[in-house]
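Trainee: Quick one: sequence plus predicted model below, questions after.
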Amino acid sequence: MPELTTSVTLGGLMDRGYVAVGDGHRAKLEELGGTGPYFLRAGNLGDSGFDWLGLERFRAIGDERLRRKIGQPGDTVITTKGNSTGRVGIVPKDAPSFVYSPHLSYWRSLDHGQIDPRYLYYWSRSPEFRAQLRAMAHGTDMAPYLSLADQARLTITLPSIDRQQAIAEVLGALDDKIIVDSDIRSSSSTLISALYDEAAMADGLTEMKLGEVLDVTFGAAFSSSHFNERRLGLPLIRIRDLKTETPQIWTTQRLPRDRVVQSGDTVAGMDGEFRPMIWAGDSGLLNQRVFYATSRIGGGAALAREILRGPLAEIEGYKTGTTVAHLNKGDLDAVAVKVPSRIALGRFESLTDPLVWRMVGAARESTALALLRDTLLPYLMAGKLRVKDAERVVGNAT
């Protein structure tokens, strides 16, 4: 017997008291600068989740109107204005206290016996929602915008609560493992930095020019006429890809001095934020405004990132406030760094190389799990795949 479903608008669910839909608070300057809840902006919701670092904080929460804008675990969050309109996330259980800003809306299940919170989140990633989003937010020549009135008109197909929970459980198992992989990457990265700091405090430090320590290659200017999304040629690693580690453009062009970046290599962006990172995505060509660095003196795969951490943070600090902060070769040539002894570098390499490959392995597993989740999701939401069949697939993958 086919699964019974109900088609209802989000506004209808609000009228029944099953769901709350709201938007963010337009903060005044005098409200910020304290130690209260964080102020979550649309830019802090990315494809890989929430970024809580560097957020402004409120002085206090005394206004009841402001209290209603405080996020809760399980909220589905959606960006509502600009080119990022429709980016979604779900507030995790361990999220800090925060207030939504303008251009963010939240959908909150008020009755978990009717609407499973995670099902609501996965519905926001479904083709049914995406088709309505394109019609509403992108249907004019104006900048994309999804108003509260638009959101109330969204039509959602709801199966029984048992099926909602089963779908959320299957897809949630994949997301839970992705979170574990993210924690592995984060803890490994932190440990690598701690081991380098320990090596840098040992006796035998030598001051050297950065160019003597690292071999730095700047990305090339590839012609857009060779770009494609059909996976022809090699992936092109652009500055925008550093956060996702998933290039979106391929190129058939090769240049005399181009650089193919491999997993485990150190790269950094040259605009805005200068943050060295260990690349964990697929091999790809390095585009302009991104540079690659490798050690000339041994020390393993992680040494280039650790050598660059301090100098790039300092350069970013004194360039902050310019219209657009750019990093250039002259900035790096002027840097002097203190390098640990050969013995300390050898120990650092032996301890950190396994951690680098642990990070890369966790990242690659996350990518595969996310692809599986995104493949299963539309079929589960449309009732074209039995939950039991999806459970077997997920069980084999995790």
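Mentor: Received it, and whenever you're ready, just let me know what you need.
Trainee: rest of the way, CA atoms for contacts and neighbours
Mentor: Noted.
Trainee: Distance check, D176 against F291.
Mentor: 33 Å (C-alpha to C-alpha, to the nearest Å).
Trainee: nearest spatial neighbour of R59, skipping sequence neighbours?
Mentor: G34 (3.8 Å; C-alpha to C-alpha, 6 or more residues apart in numbering).
Trainee: I'd guessed the one you found sits against A60; true?
Mentor: Yes - here G34 reaches A60: they are 7.2 Å apart, a contact under C-alpha atoms under 8 Å.
Trainee: number of nearby residues for the residue nearest to R59?
Mentor: Applying other C-alpha atoms under 10 Å, we find 13 residues neighbouring G34.
Trainee: SS state for it?
Mentor: Assigned state for G34: coil (three-state reduction, DSSP: H, G, I helix; E, B strand; the rest coil).
Trainee: any idea how far it lies from F58?
Mentor: Look at G34 and F58: by C-alpha to C-alpha, they are 5 Å apart.
Trainee: Let me see the contact set for the spatially most central residue of the chain.
Mentor: Centroid-nearest residue in the chain, with C-alpha atoms, centre = their mean: S48, separated by 3.0 Å. Residues near S48 by C-alpha atoms under 8 Å, 6 or more residues apart in numbering: T244.
Trainee: Use this one as the comparison:
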Amino acid sequence: MSGWKDEKLGNLVRFRAGTGFPKHLQGAMAGELPFAKVSDMNRSGNEITLGDAENYISYEQAKSLKAYIHRPGAIAFAKIGVALTSNRRRRIVRPLVLDNNMMSAEPLEEKLDPKFSYFLLSTIDFNEVSAGSALPYLTISGLSDIDVFLPPLAEQREIAAILGALDDKIEVNRKTAATLEAMARALYRSWFVDFDPVWAKLEGRAPTHMDPAIAALFPDSFGDDGLPEGWEWLDLAEFYDVLETGKRPKGGIQDTPEGVPSIGAESIKNIGVFDYAKTKRIPRDFFETMRKGRLSDGDILVYKDGGKPGELRPAVTYVSEGFPFEEACINEHVFRVRLSSELGQHFGFLALSSKSCMDQMRELATGVAQPGLNQSAMNALSFVRPDRPEILISFNALVKPLLDGCNVKANESRTLATLRDSLLPRLMSGELRVGEAREQIEEVA
């Protein structure tokens, strides 16, 4: 391995600490600078890069806090508590501020290629240099003393290009899935919230972007209740075939590497989104005894309890195409929902995850310390149903390829991520050469 050499991490990067985030500055959802917390690494779109946050501040506010503004190309990570044990790294892609539970590493570009630095840091287990026992934390001196085996800059760029191409494809898949989901939600909103086809016919216009045969199914007037003539609000209780939770073995889930995945509330994010690092498994013999909570293709999953004290933060997802697993179950914190064939799972997912149903879930949640949804609350959820079943049949046919496509893209990304994670340590150690890695990627692609 010509030109590879041993280095100390502190000679390759400059570590920058985060900043305390006063409560009175929190809450702005837009602004000049994202103020990223550890939890923001879980936000959709922040799986690899970090460029968005739940909170924003202005440059003037950053100046008043004497906050360091972390630059694009730096690598962000958690520096204290349980979060650091996950070894998550995020490449910063826009100027931002990190809170004081995080820090960043800025590559010294004369020695370390910025893109390569992300992959290099991803192979290092920071747990090995953390201090503290009850509350682990990282120190700059401990990080700086880490030994790394470094290739020449030219080879760094080649390795980063190989691995970066896989990450780029994963990001393209994420954006494509987001577009597919947005299209499905826009169609749901147009038909069942804004009633665009009905308004068009009422005004003597042909509904836009709609087959004439489908347009003919919509009424051309509204009733006294403000709904399209003949349509009505109905409760979920009248239209589901399955509404159940799962369970876990007595004593909780133990480390069962060969068991069956058990999906909990922490994994219910959105369609096509699943954190495999948090996968928990139950013994197969216990799974075989489960009479409820075993997943099937097309299930809708609802996060039924939790959030923060006094506030339910509901979440809904839709599983299909073998995503996230070909075989899995849910625990007691998740509802599995199968609606009647009259409604269909695709309409059902979009209805249950609509703003209307989400607001209803928050209102119907019971409990203070840990608010949640019981079966009665789920039964009481209401949604608009058209009077012509053909409308729902047509709608489900249109959105099925969009929603299932989200999960197809997620499966592709999982395959790519698995390949990337297998190549990463071997490329970084010099065990695998760039040419061999390209051949392996071409076999998968």
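Mentor: Structure's in. What do you need? Computed from a predicted model, the values in this text were never measured in an experiment.
Trainee: For D176 and F291 of structure 1, indicate the residue with more neighbours.
Mentor: Neighbour count, other C-alpha under 10 Å: between D176 of structure 1 and F291, F291 has more, with 24 against 12.
Trainee: hang on, that one in a strand?
Mentor: Yes - with three-state DSSP as the criterion, F291 of structure 1 is part of a strand.
Trainee: when you align them, which residue in structure 2 goes with it?
Mentor: Alignment note (TM-score structural alignment): F291 of structure 1 maps to F335 of structure 2.
Trainee: Repeat that for L210 of structure 1.
Mentor: Correspondence of L210 of structure 1 to structure 2, assessed by TM-score structural alignment: L236.
Trainee: residue contacts, that match?
Mentor: L236 of structure 2 touches 378-383, counting by C-alpha under 8 Å, 6+ apart.
Trainee: Next SSE downstream of the helix or strand containing V408 of structure 2?
Mentor: Using DSSP states H and E, V408 of structure 2 sits within helix 389-429. Note on helix 389-429 of structure 2: by DSSP H and E, the next helix or strand toward the C-terminus is helix 434-444.
Trainee: average gap between that following helix and structure 1?
Mentor: For helix 434-444 of structure 2, the mean deviation from structure 1 after alignment is 1.2 Å (mean C-alpha distance after the TM-score superposition for structure 1).
Trainee: whereabouts in structure 1 does that helix align?
Mentor: Counting by TM-score structural alignment, helix 434-444 of structure 2 pairs with residues 387-397 of structure 1.
Trainee: Tell me the buried residues in the matching stretch?
Mentor: By neighbour count with 16 or more other C-alpha atoms under 10 Å, stretch 387-397 of structure 1 contains the buried residues 387, 390-391, 394.
Trainee: now that stretch, how far from the centre of its chain.
Mentor: Between the centre of stretch 387-397 of structure 1 and the centre of its chain there are 26 Å (C-alpha atoms, centre = their mean, to the nearest Å).
Trainee: Over to stretch 81-91 of structure 1?
Mentor: Counting by C-alpha atoms, centre = their mean, stretch 81-91 of structure 1 is centred 12 Å from the centre of its parent chain.
Trainee: what does stretch 2-11 of structure 2 give?
Mentor: Relative to the centre of its chain, stretch 2-11 of structure 2 is centred 35 Å away, using C-alpha atoms, centre = their mean.
Trainee: And stretch 42-62 of structure 1, by the same measure?
Mentor: With C-alpha atoms, centre = their mean, you get 13 Å for stretch 42-62 of structure 1.
Trainee: who are the neighbours in contact with the aligned partner of I156 of structure 1 in structure 2?
Mentor: Residue pairing (TM-score structural alignment): I156 of structure 1 is matched to V148 of structure 2. By C-alpha under 8 Å, 6+ apart, the residues touching V148 of structure 2 are 6-9.
Trainee: Quick check: V148 of structure 2 is in a strand.
Mentor: Yes - the assignment for V148 of structure 2 by three-state DSSP puts it in a strand.
Trainee: in terms of contact, does R130 of structure 1 touch S124 like I think?
Mentor: Yes - using C-alpha under 8 Å, R130 of structure 1 is in contact with S124, at 7.4 Å.
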